[in-house]
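Engineer: model this:
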Amino acid sequence: MLSQVGVPPPPDDFADFWTGLHQRARQVDPAPVARPSGHPESSRPGGSTYDVEFTSLGGIRLGGWLRLPADGRVERGLVVGHGYGGRATPDAAVPVERAAALYFGSRGLPTRGLVPGIPDTARRHVLHGIADRGTYVHGGCAADVWAAVSALCRLVPEAAARVDYLGTSFGGGIGALALPWDDRITSACLVVPSFGNHPLRLTMPCTGSGEAVREHARAHPEVHEVLRYFDAATAAMFLRIPTHVGLALADPAVPPPGQFAVYNALAGPRARFLLSAGHTPYAGMVREAEALSTAQRDFLAPLGPAPPA
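Structural biologist: All right, here's what the predicted structure looks like:
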């Protein structure tokens, strides 16, 4: 059963690897800048939108959008990731009130994370630097989450009172990898998180980025050792903040056992929302998406150090 999917054990130096990466990333000055956005979303009611740029690990300059409440009253922050298709626009609505929300682009991915030398398509991006744990792109993508938090808190100091994270698919898996090591993040919502239980994923054909990794690993079995350091389920064993997870019972792109492995491994307070499917249209999809959004808002709503367990 999905609720019994296990977790790959971490390498002995798993925590050392990630805390070291986090320390190096936090030493980077994000040097954020924001300017009023000309994006169509900026004209929607309910808040103001700014174009944002900031620096992440390796001196990579990334972009995104910052949305502020219409009345300018900020009591918290929200960092929002994206799927493996990237992000072309900020969301029209911020899922919590009185929040400054930063919608950022991860390195290499469209539209505001595009970087020369890093592939911009999922099947190529997921293999970038995979031969070594020190060069694998997912380490840099986790660092981008930390840099986004730094940029948000620098641009809107009031947001530092409480910062939450929201990520779907690619953004869910990268969030699981990044969040355990950064004590500035209070709680998280992950949806159909990817990269969970690589040993199991590599046995399961799919339509997503995991298929590219599966094919590559057949020809290059040595990458199994690298992937041990980038397993979202393994990282979830170290994630102790309250975490809400949207889980799909069927998913052609991110096999459900990997998603459930992330949820099952969480070390802190957790809540789940079951979706009929992920990464594919289905009857009732809009209704379930609305219900999931409501559940996320309820989970993130309380102000203070953390939502109730």
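
Engineer: C-alpha only now, for contacts and for neighbours.
Structural biologist: OK.

Engineer: Are there helices or strands packed against the helix or strand hosting Arg123, and which ones?
Structural biologist: In the assignment (DSSP states H and E), Arg123 maps to helix 122-125. Judged by 3 or more CA pairs under 8 Å, 6 or more residues apart in numbering; DSSP states H and E, the packing partners of helix 122-125 are helix 209-219.

Engineer: by contact count, what packs against the helix it packs on?
Structural biologist: Packing contacts for helix 209-219, counted by 3+ CA pairs under 8 Å, 6+ apart, involve helix 122-125.

Engineer: Can you name the next helix or strand after the helix it packs on?
Structural biologist: Later in the chain than helix 122-125, the nearest helix or strand by DSSP H and E is helix 137-155.

Engineer: how far is that next one from where the chain is centred?
Structural biologist: Relative to its chain's centre, helix 137-155 lies at 10 Å (CA atoms, centre = their mean, to the nearest Å).

Engineer: And the helix holding Arg123, what's buried?
Structural biologist: 122-123, 125 (16 or more other CA atoms under 10 Å).

Engineer: of those residues, closest to Pro302?
Structural biologist: When these are ranked by distance to Pro302 (CA to CA), Ala122 comes first, at 35.5 Å.

Engineer: any chance you could map the strands in the stretch 1-150 of the chain?
Structural biologist: Using DSSP state E, counting those that start in this stretch, the strands of the stretch 1-150 of the chain run over residues 33-36, 47-56, 60-69, 76-80, 99-104.

Engineer: hmm, I was thinking of the stretch 151-300 of the chain
Structural biologist: Under DSSP E, counting those that start in this stretch, the stretch 151-300 of the chain gives strands at 163-168, 185-191, 243-248, 270-275.

Engineer: Between strand 185-191 and the last one, find me the angle.
Structural biologist: In other words, strand 270-275. 20 degrees (axes from the mean of the first three to the mean of the last three CA atoms, to 10 degrees).

Engineer: and for comparison, fold this next one:
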Amino acid sequence: MYTDLPEADLRRYVSEQVDPADFDAFWAETLTDAATHDLNVTVIPVDTGLATLDVFDVTFAGFAGQPIKAWLRVPAGATEPLPTIVQFHGYGRGRGQSYENLLWASAGFAHFEMDLRGQGWGGSTSDTPDEAGSGPQAPGFLTRGVDSKETYYFRRLYTDAVRAVEAARSLDVVDAARVGVMGVSQGGGLALAAAGLVPDLAAVVARVPFLCDFPRASVITDAHPYRELGIYLSTNRLNTARAHDTLSYFDGVNFAKRARAPMTMTAALMDPICPPSTVFAAYNNYAGPKQITVWPYNGHEGGAWEDDALTLTAFREHLRQGSGRPGGTAVPESDRWA
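Structural biologist: Predicted coordinates:
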């Protein structure tokens, strides 16, 4: 059922999130520090038994030079620079197995699938630890290190995402000028962060994105993972202002203001995990060309396979010439590029 604003109000909704004065300086310093570490990209072929795709086990240096795993999948025998999709995953997931997640490479793209440090319990596995410690936190990752922007978990994860784009672009099989980012839920939030931090991406797809509009998300839903904030602040109640100050440096709303790449977003009006107002908070602030598809009767699954079709359409349009919507279905006029 609907528990958020009507769609007409969603399209006018303005977040109360603060845009910190030193937001850009903080991220410039963070990424400059990361750049002091060589990317150290290693690429090892994996024998998957697949006939149509080649798969490689990739390691690169993320935040603080710490090793991050990824999969690279390409059409079998590909050597020329390909349009490339860098994918980030949802909360609790990891890169999974080498023979999973074959759609994007099967469609002709190079597919760079980043692992998530310390995650990997929610339906797929991870091979990347989070090497940093933490002060008090609620179980999960949303409050890990939230006492300061320097120690917050998502500082490390967002930096990993930027470095993943750089690592992908360093590969001969990747066309550095035709790289897009995508993700669902937390992955959508990471895609928005990358869009705000990497100035020359070719396309962005953020499906039912998480990590947007923390001031509203923390009070409008009792579903996890946002519930972790409520649990933490109900005990550490004197830290409320400090925690929200930290979160303002990691909010998709503020990254959206700085993003310029063409962006496709989806929202589900019955989503209790990423309420549609939090998604529209980022969409309404997005500074580049954008479109959003709304699914009125769906929850956090969004449009599922329909969103896969929208994703392929977006990347075909912006990463290479030609190609319409799979199956020949026209994109509704109301959802065309703004």
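
Engineer: returning to what we had before: from the buried residues of helix 122-125 of structure 1, which is closest to Phe260 of structure 1?
Structural biologist: Among the buried residues of helix 122-125 of structure 1, Ala122 lies closest to Phe260 of structure 1 (CA to CA), at 21.9 Å.

Engineer: Next up, the contacts around the closest one.
Structural biologist: Ala122 of structure 1 makes contacts with 84-85, 208-209, as judged by CA atoms under 8 Å, 6 or more residues apart in numbering.

Engineer: Show me what Leu82 of structure 2 aligns to in structure 1.
Structural biologist: In structure 1, Leu82 of structure 2 lines up with Glu75, judged by TM-score structural alignment.

Engineer: Let me fix that, I meant to ask about Phe63 of structure 2.
Structural biologist: When structure 1 is aligned by TM-score structural alignment, Phe63 of structure 2 is paired with Leu57.

Engineer: and what of Asp245 of structure 2?
Structural biologist: Taking TM-score structural alignment, the alignment pairs Asp245 of structure 2 with Glu225 from structure 1.

Engineer: Could you do Asp160 of structure 2 as well?
Structural biologist: Counting by TM-score structural alignment, Asp160 of structure 2 lines up with Asp144 in structure 1.

Engineer: How about the contacts made by its match?
Structural biologist: Neighbouring residues of Asp144 of structure 1 by CA under 8 Å, 6+ apart: 56-57, 106-107.

Engineer: what's the spacing between it and Ala93 of structure 1?
Structural biologist: Relative to Ala93 of structure 1, Asp144 of structure 1 is positioned 23 Å away (CA to CA, to the nearest Å).

Engineer: and if you look at Ser150 of structure 1?
Structural biologist: Distance of Ser150 of structure 1 to Ala93 of structure 1, computed by CA to CA: 22 Å.

Engineer: Which one's more surrounded, the two?
Structural biologist: Remark: of Ser150 of structure 1 and Ala93, Ser150 carries more neighbours, 24 against 15, as counted by other CA atoms under 10 Å.

Engineer: Next one: that one from Gly139 of structure 1, what distance?
Structural biologist: Counting by CA to CA, the separation of Ser150 of structure 1 from Gly139 of structure 1 is 17 Å.

Engineer: returning to that earlier point: and the strands of the stretch 1-150 of structure 1, which is most packed in?
Structural biologist: Highest mean neighbour count of those: strand 99-104, a mean of 28 (counted as mean count of other CA atoms under 10 Å).

Engineer: Structure 2: matching residues for that one?
Structural biologist: The aligned range for strand 99-104 of structure 1 is 109-114, by TM-score structural alignment.

Engineer: need the contact list for the equivalent of Asp175 of structure 2 over in structure 1.
Structural biologist: In structure 1, the residue paired with Asp175 of structure 2 is Ala159, using TM-score structural alignment. By CA under 8 Å, 6+ apart, Ala159 of structure 1 lies in contact with 74-78, 99-100, 152-153.

Engineer: Out of the residues you listed, which are shared with structure 2?
Structural biologist: Among the contacts of Ala159 of structure 1, the ones whose aligned partners also touch in structure 2 (both residues aligned by TM-score structural alignment, their matches' CA atoms under 8 Å) are 74-77, 153.

Engineer: Save those residues as TSV, and put in distance to Pro221 of structure 1 too.
Structural biologist: TSV is the format used below for those (distance: CA to CA, whole Å):
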residue	distance to Pro221 of structure 1
Val74	49
Glu75	48
Arg76	44
Gly77	41
Cys153	41
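
Engineer: just curious, which of those is nearest to His22 of structure 1?
Structural biologist: Within the kept ones among the contacts of Ala159 of structure 1, the smallest distance to His22 of structure 1 is 16.8 Å, found for Cys153 (CA to CA).

Engineer: Ala160 is in contact with the closest one, correct?
Structural biologist: Yes: at 5.2 Å, Cys153 of structure 1 and Ala160 qualify as touching, with contact defined as CA atoms under 8 Å.

Engineer: Need the overlap of contacts for those two.
Structural biologist: Common contacts of Cys153 of structure 1 and Ala160 (CA under 8 Å, 6+ apart): Gly77.

Engineer: quick revisit: is it possible to get CSV of the strands of the stretch 1-150 of structure 1 that adds distance to Trp181 of structure 1?
Structural biologist: Listed next are the strands of the stretch 1-150 of structure 1 as CSV, based on distance: least, CA to CA, whole Å:
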stretch, distance to Trp181 of structure 1
strand 33-36, 25
strand 47-56, 16
strand 60-69, 21
strand 76-80, 16
strand 99-104, 19
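
Engineer: Out of these, flag the one nearest Pro302 of structure 1.
Structural biologist: Ranking those by proximity to Pro302 of structure 1 (CA to CA) places strand 76-80 first, at 10.7 Å.

Engineer: List the contacts of the closest residue to Gly77 of structure 2 other than its chain neighbours.
Structural biologist: Of all residues not flanking Gly77 of structure 2 in the chain, Asp54 sits nearest, at 7.1 Å (CA to CA, 6 or more residues apart in numbering). Contact analysis of Asp54 of structure 2 by CA under 8 Å, 6+ apart lists 45-46, 73-77.
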